Each structure stands twice: as structure tokens, then as C-alpha cells.
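Peer 1: Coordinates for the following, if possible.
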Amino acid sequence: MAEPSFVIVGAGLAGLRAAETVRAEGFAGRVVLIGDEPHLPYDRPPLSKGVLDGSRSPDSTRLRDESFYVDNDIDVVVGRRVAALRPHEGTVELADGTIVAATKVLLATGGRPRTLAVRGADLPGVRLLRTLDDAVAVASELDPGAAVVVIGAGFIGAEVAASARTIGCEVTMLEAAPIPLGRALGPDIAERYGAHHRARGVNLRCAIGVDAIEGTRRVQAVTTTDGVRYPAEVVVVGIGIVPNTELADAAGITLGNGIVVDETCRTSNPAVFAAGDVADFHSTVVDRRVRRESWQNALDQGAAAAMSMLGKGSRYCETPWFWTDQYDLKLQMAGTPEPTDDVVWRGDPDSGEFCAFYLRDGILTGAVGINRPKDVRAALALIMAHKAVPAELLADPSIDLRKATR
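Peer 2: Modelled structure (predicted):
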């Protein structure tokens, strides 16, 4: 009988976590981790923060040293693209024609940045930010005093704007929605986050579209739909990602908002699994199908998929948690708050340190905190336990939630 071989397509956090997990669980077969970038697996959150502002070196983003893969007998194939899945044959094919045996396959293919469909979007100096090479390229152009236009005020756009201002760039941030980060944070906190950016010198324009990007040999300006022209030496487009589902689609695997998986991270093909940014799964927290683009989901779902590949899987129960660092503000979000939830404030919401708790019929459903990490961590445990928590306890900053709710 041939040696079992697990092939993991995508060398990001979810893929690496899966490889680590199968080895930690004693899998003795071959493990192949394939990535189309020319780098060992690295951490993405620093790309829009420390790598841009110079406080982190590109090499420091590596998730594991090369010796880890040798010690754990993980074959890492970098800089090569998987061209086709052939699960009925038990193989995958690389773009150069190489055939790799694959008893089971994990698709941790992530996503690619959405592009801006306007005139001039292909000019030199117009950048996307998803990969380590993207971050290095953007960082090389963020000189003090440079005119930078960031298109999109979601988390990536806001982090780029904060990093550029930290360096001393002149930053304009354009957002099509009425408020920045509104879909993720809700209007109360989103408005306040916008105010923090404006207070630090970002020219934040909301409810505005981009008409064109101007320039001859290189970008020179961005023109918005209201006719205003913003000078730009660098433009960074951060308007979301598109899940990389092409391999699954070509293999006849069911797609939705990503690659559809069951409660054990298995796709419609029993030999193929999916995890991370690309996976469309049923969340037990919100009781609907979702696709999560977060560090925590990639970590947890990568491990869960690995357990399922080993035949040890159980229902994947997500732990919704997210953070972003901008300026001296650390924002953390736990749970899945909805706009109709009741909000309880702890601390002054107009300050740089507060927490908002979200209650639905008395049950804690979410928490968003700025510079209150202990409160958010405590809230996460209560959210996952579906605990009813008195509003007066949540509102009192002198009460340690970790102790009060044991």
C-alpha cells in the first residue's frame, strides 16, 4: 500500500497550522505544504503595520524557521503554483507539470485583493497590499512628506493610513460608505475611529467614489466622483479580497461565498478539505453560513481541518475574535454583535480607552474595546458560554470581569 500523503495548498497561517497539527497528532505519512509565493510561511498582520512603518523587518514575519520544517518532516514547496486537483486520481498537478501524490488535500488558498475598475488603476505607483512583496514595495515608497491616497477605509486601508501618517506622509483616505469600518464596528465606534484618524491628520473622505487615477508615466493624482483632485505619489487600494476558488471550481467542488465546507471542514469531495479565508462554513455562533477573513479563524480552522483529515474531526466551533493596531490604539473585537443589539459602554467612548458590550435579550453577544484588552478577553469567554451578564456589571470599569463572572 502506498504511503498516505497529505497535500496542503496554500502556505499561509491556515496551511501551516494544518501541517503542524497533523504532525503533532502523530501522522507518519508525507506532508507537503505548497505556496505560490517565494517565501516560507509568514504572518500577514504586520504587513500593513510594522513592515510599512519600518518597525518590523520582512524576515521577522516568518511564522517558523526553516529548521522547523526539517525537524517535522514537512516538505515545503514555495514559489510554485498548483494547476489542478485530481482527487479521483489521488494527485495534484503543479503548473510545471509535476505530479504530487495526494491521499487528501487541504485548500487553504486564501484570497487576492479586489482591483479598482477605473481609468489609471494600472499606473506605476498604484499598489495593492496582500503579500509580503506587496508590503515591501509599498514601504519603499512611503517617504516622509509623500502624498499618499488610500482607497478603502476598511481595516487594511485604515492600517495603511495609520502607518503612512506615523512615517510622516500626507494621507488622504477615501471610502465609498458613509463611515469608515462601519460594517465591522457599527456606527457608534466607526464614527469615533474616523475621528481618531482625522485628529492625527488624515484627510478622511466618506460617501465618495473614485472616478479616475491620473498620471502619465506614474500616478500623479486621484479624482473623486465629486470632481475633487487629490495629488498622489502613492496610491494604495484596499477594498477587500476575492476568495481563490478556481482550483476547487475546476475540480467540480461546490462553491458559495468561497469553497463550501461541512461542519468538519470537508468539501463536496470527500478527499478535499478547506480552511481559512477561502472557506464558506456554517457558523454555530450566528447560525448561518459565513466566510471569515481573520487571523484567529485561519489558526483555528486550519487545525480543525487537519483533525478531520486524520479522521478525528468534530464540528468546527469558531471563536470570533479580531484585532487591529492603529497609532497608539489597539482595537479588539470579540463575538458577532448586530446593529439591533443593546449597547453598554464601559469607560468614556470619546476617549482612547473604552469598551462597548453588546447584549441580545440579556445575553452577551459581542464586545469591541479600544485599549481594554483584558475586558475583551473576559467578554470572549462569556460570549462563547452564551452567558447572561447584568448591564450594570459590564458598565462598571472598577469590576474585573474575569473574576466577577466566574
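Peer 1: use CA for all of it now, contacts and neighbours both
Peer 2: OK.
Peer 1: how about the helices in the stretch 151-300 of the chain?
Peer 2: Secondary structure of the stretch 151-300 of the chain by DSSP state H, counting those that start in this stretch: the helices cover 155-167, 182-185, 187-199, 246-250, 295-309.
Peer 1: will you turn the ones you listed into CSV that also has distance to residue 333 and mean neighbour count?
Peer 2: Output for these, formatted as CSV (distance: least, C-alpha to C-alpha, whole Å; neighbours: other C-alpha atoms under 10 Å):
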stretch, distance to residue 333, mean neighbour count
helix 155-167, 12, 25
helix 182-185, 8, 16
helix 187-199, 11, 17
helix 246-250, 31, 17
helix 295-309, 11, 24
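Peer 1: one more to put side by side:
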Amino acid sequence: MGICMQKPKKESSTKKEQSPMATYETKEKEPAQLQRPIRKQHVRLSVVPSKTPLANIDSDLLTSVKEAITKSEKSHGVPEDGQNESKNSRILVAGAPHEGRQNGFEDKRIRFEGENSNMSYVSSIGVGIACKKGLKEDPHNQDDFTVLVDKAFQFFGVFDGHGAYGHEISNFIHLLLPKLIIKHEQFEENIHEAIIQSFLRANSSLVEHCDKPESTYDCMMSGTTATTVLIRNGHIFIGHVGDSRAVLCLKNGENIEAKRLTTDHKPTLAGELQRIQACNGEVKQLPDDVPHRIFMKGKDYPGLSTSRALGDAIAQMVGVSPLPQYEDVPIQDNFEYIIMCSDGVWEFVKDQEAADTIAKSGKNVRQGAQNLASLAWQRWITNEEDVVDDITVLAIHLPSLLK
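Peer 2: Got it, this is the predicted structure:
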């Protein structure tokens, strides 16, 4: 099976002429949501629980960071006795598998690595985390996240798995993707190329892993979103597929203004729809359903509601793409927060409302992330009663992180 992808239009020259903020104003608007959305990513198989063990992959990110920094310092002529001065501040915080069924609103297990790696230290440097199990038939929290902090750069990722093995795939990708970016041969010279190629390599690695005879799961009808932020050298670099979302919060006097950093990759967007149709796929809305979904012509599958993802091998045959949206945003003095969330938040909470909720907690983004997760949970209960999606919030206070 292969990936069907149209060649992207040549628009880089035009994009370079835009100001960093111009990209926020040109995102295509999404269709209006109906009152009772159905939050199954696939028409079929989306709530089939996996009874297989979770994937174990080589995920020593801190070693990868050390190797990358050492390589960079050597290339810039830094003496060996002055290299890796930041090793004591290097930390990894990431989601960890939970072997049993989790209760609604229960916190995801968290993996900590690094000398100062604990939630109190993470909060003190301006990073708030909330990752909650929803109320779905699947016993697993299919969301995942990664926080990787070093003096040289900071990486943040939100991953929302879907399908029968979505929790396996988000678990596989959330540690593999940052490692691929950091170890990419162009990480120093061309971060654009490093991010684009690492998303594609992560997708290929996932397919190869699932094709192995010993693999306990597959990615035929399962996949994950991936929304990543890399902060380095005074820039915010975005890599993104799917309908998780990153929002930038700007300080405007006493107010906070929300500006979207990513596009929700919905199949009804003009460019996405064109690619899917060119790959012999079709987009339609089923009776009594809300999201438009992607199907093979004349078939009732795969039924995916996001037009870009990692995994989803069948959907990639009809135009679903692992090619990420890329943005390069120079950091400005009025940048206050970055909020990254799975669509468990964005389904019922607007960008500005999320920004205001985080801002109410000031520098205490740990509390802000919990407050935003609670707000999203209550909105689900109010609107859907017994259906709640998994909820993930990463809230980053940039002045604290970058001081």
C-alpha cells in the first residue's frame, strides 16, 4: 500500500513575503458545528479495545538531545570542557501507557526523565500539563504528549490517537517523532526540512513497525494527530497534522488575544478536498452524523474525519496525508502563552475562551491547564451527557520558559 499525495502548489515565495502574523489571518474557516457532534474518528472499529501489549520502542530522547547538542557545539568550535553545560536542566516529561481501564477524568500516567524532572520543576519553568481520560468505550486514553526542555531548545507535542489501536500509535509516535527531528541531519542548517522529513519518516517507521510479523497492532484503520512546537534561536517552529490545535496568546495591554498557529485539517477545506478527490477518495456526511468523513469511492470505510494524520494506511491510499503544515514564527515581546490541546478541548471551547482561561492563572499555568481541562469536561457533559473525548492541555508561559 502506498500514499496518494498531490504535489504541493508552489507558494513558498509568496509566503515568505508575508509577515509572521499574516499566516494567522489566512486559515480557512471550518464548517459550523451542529449541536450534538459524534466524536468517533472512524465509522467502524473506533471503539474496539486493544487487548495487545503496548509498543516498546527505542525512546531515549535525552541521549538524542545530548548527541545533537554536542554535535552542534563541536561544529561551532566550543571546547569540550564547555560542552553540554545545560545537561542538568535537560528534562523529558511524557505520557506513559496505562495497562488497565482508566476512569473518566483520570490523569494519564506520566514519565519523567532528567535530574530536575518532576511536576513542580516543570511548573516553575512555565509549563502546565493536563491529560485526562474521557468517557468512551475504549478503556485507554488515546491522547499523548511530550515535553522536552533544554537550554538549547524546547519541544512540545500533543498527539490524539484514533481507531482501534490509536493509543498504541500515539504512544509510538510521541517519542519517536521528536527524536527523529532532533537527530535529523538538517536539524542545524534547515529546520524546515528536518521537521517535514521527520514527520514523513515517522509515518514510514510506523507502517514498517506494524508490518512486522511480531507486531501486536496495525495502522490500517488507526492513526494519530501530531501537533508539535519547537522553540529555538528565538523562533517558534510548527509541525502539524490533524485536528489537535496550537494557539498563540498575545498580550495586548491588560488583555490577551488568541491567534491560531495551526489549521484544523478537515476534509472539507478546499485544498484538502481537492487532494482527496484526486486520489479517488470522496468526502461525505452520513445520515445522523456531524463531521464530514473520507471514504474510498463506493465503500463504507475508512470514514476518517481528519484529512492529515500519521498512520491510517487505508485512508492514505485516498489522499489522507502525513505531510505536515509548517510554520516559522519569530518570537516577539508580546508573546505570552502557547496553548496546545487535542480536539477534546476545542470541540466546545473557542480559542479566545481558552486563552482567557489560561491567562486567569497568570504564571501558574499548571493550574491554568487543569482549569481548561475542567472547562472542556463540563462542556462535554452539558452538551453530550455521557460522551466525553479524551482531553489534553499543554500550556506554556513563554516569559517564564525563555527567561
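Peer 1: And the TM-score between them?
Peer 2: After superposition, the two chains reach a TM-score of 0.26 (TM-score structural alignment, normalised by the length of structure 2), with 165 aligned residues with a C-alpha RMSD of 6.5 Å.
Peer 1: before we move on, back to that, to residue 175 of structure 1, which of the helices of the stretch 151-300 of structure 1 lies closest?
Peer 2: helix 155-167 (9.2 Å; C-alpha to C-alpha).
Peer 1: What is that closest one packed up against?
Peer 2: Applying 3 or more C-alpha pairs under 8 Å, 6 or more residues apart in numbering; DSSP states H and E, one finds that helix 155-167 of structure 1 contacts helix 50-53, strand 147-151, strand 170-175, strand 234-237, strand 321-326.
Peer 1: can I get those in CSV with mean neighbour count and distance to residue 193 of structure 1?
Peer 2: Listed next are these as CSV, based on neighbours: other C-alpha atoms under 10 Å; distance: least, C-alpha to C-alpha, whole Å:
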stretch, mean neighbour count, distance to residue 193 of structure 1
helix 50-53, 23, 20
strand 147-151, 26, 16
strand 170-175, 24, 13
strand 234-237, 24, 20
strand 321-326, 19, 10
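Peer 1: of these, which approaches residue 258 of structure 1 most closely?
Peer 2: Closest to residue 258 of structure 1 of those is strand 321-326 (C-alpha to C-alpha; 20.2 Å).
Peer 1: now the closest one and helix 295-309, what's the angle there?
Peer 2: 140 degrees (axes from the mean of the first three to the mean of the last three C-alpha atoms, to 10 degrees).
Peer 1: tell me which strands and helices strand 321-326 of structure 1 is in contact with?
Peer 2: Identification of packing neighbours for strand 321-326 of structure 1 by 3+ C-alpha pairs under 8 Å, 6+ apart yields helix 155-167, helix 295-309, strand 329-335.
Peer 1: Can I get these in JSON lines including distance to residue 137 of structure 1?
Peer 2: Shown next, in JSON lines, are those (distance: least, C-alpha to C-alpha, whole Å):
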{"stretch": "helix 155-167", "distance to residue 137 of structure 1": "13"}
{"stretch": "helix 295-309", "distance to residue 137 of structure 1": "23"}
{"stretch": "strand 329-335", "distance to residue 137 of structure 1": "25"}
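Peer 1: Those: which one's closest to residue 84 of structure 1?
Peer 2: helix 295-309 (19.8 Å).
Peer 1: Counting by contacts, list what the closest one packs against.
Peer 2: Using 3+ C-alpha pairs under 8 Å, 6+ apart, helix 295-309 of structure 1 is in contact with helix 13-24, strand 272-274, strand 321-326.
Peer 1: which of those sits most buried?
Peer 2: Burial of those is given as mean neighbour count (mean count of other C-alpha atoms under 10 Å); strand 272-274 ranks first at a mean of 28.
Peer 1: same for that one, what does it pack against?
Peer 2: Counting contacts by 3+ C-alpha pairs under 8 Å, 6+ apart, strand 272-274 of structure 1 is packed against strand 104-107, helix 295-309.
Peer 1: Could you double-check that residue 34 of structure 1 lies in contact with residue 92?
Peer 2: No. Assessed by C-alpha atoms under 8 Å, residue 34 of structure 1 is found out of contact with residue 92, at 10.7 Å.
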